[in-house]
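Trainee: Below are the sequence and a predicted model; questions follow.
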Amino acid sequence: MEKSPWDAPVPLAVYASHAAGSRGRRHPEPAAPTRTEFQRDRDRIVHSTAFRRLVYKTQVFLNHEGDLFRTRLTHSLEVAQLGRSIARALRLNEDLVEAIALAHDLGHTPFGHAGQDALNDCMRAHGGFEHNLQSLRVVDALEERYPQYDGLNLTFETREGILKHCARANAEKLEAAEPGGVGLRFLDRTQPSLEAQLCNLADEIAYNAHDIDDGVRSGLITLEQLEAVPLFDAYRRETLSEYPGLRGRRVLYEAIRRMLSAQVYDVVDATRAALEAARPGSADEARQTGPLLQFGDEMRLRSASLKRFLLQNLYRHPQVMQTTGQAKLVVRELFEAYLAEPQQMQAGFAERTRHANADAAARAVADYIAGMTDRFAAREHERLTGRWLLA
């Protein structure tokens, strides 16, 4: 077998995040004898309770709608796979990319974006709800695995990557609690590490591809409709030109595979050009430059067109809207029920509401609901209301 040039270890670029140069953890710990700091972060994430729950948290289709639709867990694995592939080509830190990718959705509510929107509405008078900030809360405070501290005590670089978006008011609170920490870049308008930028792009590539797959599997969109999407149709036609007799799902899978590969190669080429122009001499210098992980101009336009197609034809499909409307009602009624009777929650969350002001009590309820899986939230709603909405 011909030897691949990737068989040998790839040295990190000067602009990559080097584990030995990490800004460290909030609670100092001795180094691990066999793992880098970012490998250690990855392992802590994989063994966390929140990570296991992702298998029963869904994206577009809810957990009861089918066993083969993507979940937050499978999506996170796909982001990690794409991210590592791109990171290796760009000589970025694969371990850090993997850790960020596996943790980036830990704070997502049950019922996908519908649950997030509903919980944000419930929390509007109490500081709102942001799933990226919630993911940080999970790894900083809500996981209870260690005797010395709350959370997972991850490195600055992994935590920085997890916090993809953050409202200015929340960034100011983070900066007040941790000066110079992960909230600062939202105030001084600098960038996260290149590895964090890469995870953001890999996230977009992954969910666009798997939402096509899940949308066709569900019957809500068709291969014929996708002929109007230039990014997908180019690879569908290419597939049929090479395999004229191919039909059905094999056409879909092969077109998606080629589309994914093309996007990966495009990101690698466009980012190499951006790095060559910017010439950052370190990871911190890269943070001071504008976003460097990027699509080329044509691919960016085609990706945006695909997102518009999915928004119009899948996310706003009447069947999806009906289900997400029911899911939002479940979340709102759970929030109202727990706020009225905190003792209905698990003991630790109920205890947090005792003698708490309105904001702190509401945050305890939001933390409890955000940690639920789809099916647990549905069962709790039925227990508290006597109604089963998600038929």
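Mentor: On my side now, so go ahead. Numbers count the residues shown, from 1 in each chain.
Trainee: contacts and neighbour counts: CA atoms only from here.
Mentor: Fine.
Trainee: Figure out how far whichever helix or strand Gly161 is part of is from the centre of its chain.
Mentor: Assigned by DSSP states H and E, Gly161 belongs to helix 156-162. Its chain's C-alpha centre and that of helix 156-162 lie 13 Å apart, by C-alpha atoms, centre = their mean, to the nearest Å.
Trainee: how about the very next helix or strand once past it: buried residues?
Mentor: Moving toward the C-terminus from helix 156-162, the first helix or strand encountered (DSSP H and E) is helix 168-177. In terms of neighbour count (16 or more other C-alpha atoms under 10 Å), helix 168-177 has its buried residues at Asn170, Ala171, Glu172, Leu174, Glu175.
Trainee: on that earlier part again, need the contact partners of the helix holding Gly161.
Mentor: For helix 156-162, the surrounding residues in contact (C-alpha atoms under 8 Å, 6 or more residues apart in numbering) are 17, 22-26, 38, 41, 96, 99-101, 103-104, 132, 135-136, 181-182, 192-193, 195-197, 199.
Trainee: filter the residues you listed to the buried ones?
Mentor: Applying 16+ other C-alpha under 10 Å to these, the neighbour count classes 17, 24-25, 38, 41, 96, 99-101, 103-104, 132, 135-136, 181-182, 192-193, 195-197, 199 as buried.
Trainee: Which ones among those residues map onto helices?
Mentor: Of the positions in those, 38, 41, 96, 99-101, 103, 132, 135-136, 195-197, 199 sit in helices, assigned by DSSP state H.
Trainee: Doesn't Ala87 belong to a strand?
Mentor: No - using DSSP: H, G, I helix; E, B strand; the rest coil, the secondary structure at Ala87 is helix, not a strand.
Trainee: close enough to count as contact, it and Glu98?
Mentor: No - here Ala87 lies out of contact with Glu98, judged by C-alpha atoms under 8 Å, at a distance of 9.6 Å.
Trainee: Against that first model, consider the following:
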Amino acid sequence: MLATFASDPARSRGRLYPEEESAFREPFQRDRDRIIHSSAFRRLKHKTQVFVEHEGDYFRTRLTHSIEVAQVARTIAVALGLNSHLTEAVALAHDLGHTPFGHTGEDALDALMAPYGGFDHNAQALRIVTSLERHYAGWDGLNLTWETLEGIAKHNGPVTGDLPYALAEYDARHPLELDTHAGGEAQVAALSDDIAYNNHDLDDGLRAGLFTVDEICTLPIIGEAFAEVDRVHPGLDLKRRQHEALRRVFGVMVSDVLVTSKRLLQEANPGSVEDIRALGRPVIRFSDALWQDLKAIRSFLFKRMYRAPSVVVMRAEVTQVVEELFPLFLADPALLPEEWQADVAQAGDKTALARVVADYIAGMTDRFALQEHKRLTT
């Protein structure tokens, strides 16, 4: 049963290109399925979170991360009476716009694109699902519902000021009300992203040997989780002990979001999804106390994982890959594959051409970017 403030598929604002609705799938289910079957979603298998793909088979990729986010988001959405299909669609799509090499690749591409409007992975995700996926006979993109597009564009909150060009272009023809918060489903997807990466970055960092269990036990939440495991399961082997403790950390975050969000929703008493958009503040949140604990964990991870010496070395190497590929393609767009030449031909100036090049590079997997760099520079 959906709450009154959930997104009702029967009252969806529809799609940019009208379609006959399915007899057995609601609109948000179709959105989720189209995202799963998209080329961009499959490519996430070979795009990394922190570590470059070839560094290990067990570290998270953008694909496994997106699946984990969707699992958390479904759980929270159902518990709050929100639409789980819409929540899952936004969760699965939230990282579609990421470049190869994680945030390192995005930082490099954003710097290169600074003269041409910059680069933002959330805006790029919208560009992918509204333009760059080209499989359907009647339109470019996936022709997703307005609600899913809204969630992709602003699941992290309102987008104001100088808009990324990919958002500005689409919003001009299909307004997404970028100056408001999204519905509850997209807010759940955003918090689920935080929950997933806080938990799995601890796991990946331990697996990579960047820090030890003893070190993270000095952090809030984590020390208590390990202490509880030792109390309930004394003498557990190291791998099981670690897994059981991180399960508890995960549970603390999910429980906190549910308790806090239920209270905020009760206080706001929204009668519709429009009421949630009009509140001017998010209703899906961590408590202030837990948010402070998570800031301490993120600070630790930033120093010990995201800026670990081995990671910094790799960041420099993959930054060079992006920095050298971009000007090569910009100077000689004939190097782009044949299927991209129509976009090149339609590019009326250098800015438009740079955006075609950025689309191509952003779509690369880690593996392909390294292969192309080697092929074109050696």
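Mentor: Okay, I see it. The shown structure was predicted, so the numbers you read here are calculated from the model rather than taken from an experiment.
Trainee: Can you calculate the TM-score here?
Mentor: Overlay of the two chains. TM-score (TM-score structural alignment, normalised by the length of structure 2): 0.95; 373 aligned residues with a C-alpha RMSD of 1.5 Å.
Trainee: returning to what we had before: which part of structure 2 matches the helix holding Gly161 of structure 1?
Mentor: Helix 156-162 of structure 1 lines up with residues 146-152 of structure 2 when matched by TM-score structural alignment.
Trainee: Compare Ala87 and Glu98 of structure 1 (neighbour count), which wins?
Mentor: Comparing Ala87 of structure 1 with Glu98 by other C-alpha atoms under 10 Å, the one with more neighbours is Glu98, at 27 against 24.
Trainee: Show me what Val313 of structure 2 aligns to in structure 1.
Mentor: Structural correspondence for Val313 of structure 2 with respect to structure 1 (TM-score structural alignment): Gln322.
Trainee: That match: which element?
Mentor: Remark: Gln322 of structure 1 resides in helix 318-340, with elements defined by DSSP H and E.
Trainee: Output the contacting helices and strands for that helix.
Mentor: Counting contacts by 3 or more C-alpha pairs under 8 Å, 6 or more residues apart in numbering; DSSP states H and E, helix 318-340 of structure 1 is packed against helix 112-122, helix 358-370, helix 374-385.
Trainee: quick one: the equivalent of Ser299 of structure 2 over in structure 1 from Thr239 of structure 1, how far?
Mentor: Structural alignment places Ser299 of structure 2 opposite Arg308 in structure 1 (criterion: TM-score structural alignment). Relative to Thr239 of structure 1, Arg308 of structure 1 is positioned 24 Å away (criterion: C-alpha to C-alpha, to the nearest Å).
Trainee: which of the two has more neighbours?
Mentor: Looking at Arg308 of structure 1 and Thr239 with other C-alpha under 10 Å, you find the greater number of neighbours at Thr239, namely 20 against 14.
Trainee: Next up, the contacts around that one.
Mentor: For Thr239 of structure 1, the contact set (C-alpha under 8 Å, 6+ apart) comprises Val251, Glu254, Ala255.
Trainee: Which member of these is positioned nearest Asp117 of structure 1?
Mentor: Using C-alpha to C-alpha, Ala255 comes nearest to Asp117 of structure 1 of the contacts of Thr239 of structure 1, at 32.7 Å.
Trainee: hang on, that closest one packs against Tyr235?
Mentor: Yes - using C-alpha under 8 Å as the test, Ala255 of structure 1 is close enough to Tyr235 to be in contact (4.9 Å).
Trainee: for structure 2, which helix is longest?
Mentor: When secondary structure is assigned using DSSP H, the longest helix within structure 2 turns out to be helix 238-268.
Trainee: Report the mean deviation for that one after fitting onto structure 1.
Mentor: For helix 238-268 of structure 2, the mean distance from the matching residues in structure 1 following superposition reads 0.8 Å, by mean C-alpha distance after the TM-score superposition for structure 1.
Trainee: Over to stretch 315-325 of structure 2?
Mentor: Between stretch 315-325 of structure 2 and the aligned residues of structure 1, the post-superposition mean distance stands at 0.7 Å (mean C-alpha distance after the TM-score superposition for structure 1).
Trainee: Just give me the neighbour total for Leu314 of structure 1.
Mentor: Applying the criterion other C-alpha under 10 Å, we find 22 residues in the vicinity of Leu314 of structure 1.
Trainee: which residues does it contact?
Mentor: Leu314 of structure 1 makes contacts with Gly215, Leu220, Ile221, Val320, as judged by C-alpha under 8 Å, 6+ apart.
Trainee: What about those residues, which one has the most neighbours?
Mentor: In terms of neighbours by other C-alpha under 10 Å, these top out with Gly215 at 21 neighbours.
Trainee: Spit out the contact partners of the counterpart of it in structure 2.
Mentor: With TM-score structural alignment as the criterion, the equivalent of Gly215 of structure 1 in structure 2 is Gly205. By C-alpha under 8 Å, 6+ apart, Gly205 of structure 2 lies in contact with Phe211, Met305.
Trainee: Alignment lookup: Glu144 of structure 1 to structure 2.
Mentor: For Glu144 of structure 1, the aligned residue in structure 2 is Arg134 (criterion: TM-score structural alignment).
Trainee: if I look at its match, how far off is Leu144 of structure 2?
Mentor: From Arg134 of structure 2 to Leu144 of structure 2 the distance is 13 Å (C-alpha to C-alpha).
Trainee: out of those two, which sits in the more crowded spot?
Mentor: A direct count of neighbours by other C-alpha under 10 Å for Arg134 of structure 2 and Leu144 places Leu144 higher, at 23 against 16.
Trainee: Quick check: the closest residue to the more buried one other than its chain neighbours vs Arg277 of structure 2, distance?
Mentor: When the adjacent residues along the chain are set aside, Leu144 of structure 2 lies closest to Asp31, with 5.5 Å between them (C-alpha to C-alpha, 6 or more residues apart in numbering). Note on Asp31 of structure 2: its distance to Arg277 of structure 2, by C-alpha to C-alpha, is 21 Å.
Trainee: One more: Gly102 of structure 2?
Mentor: Distance, Gly102 of structure 2 to Arg277 of structure 2, using C-alpha to C-alpha: 31 Å.
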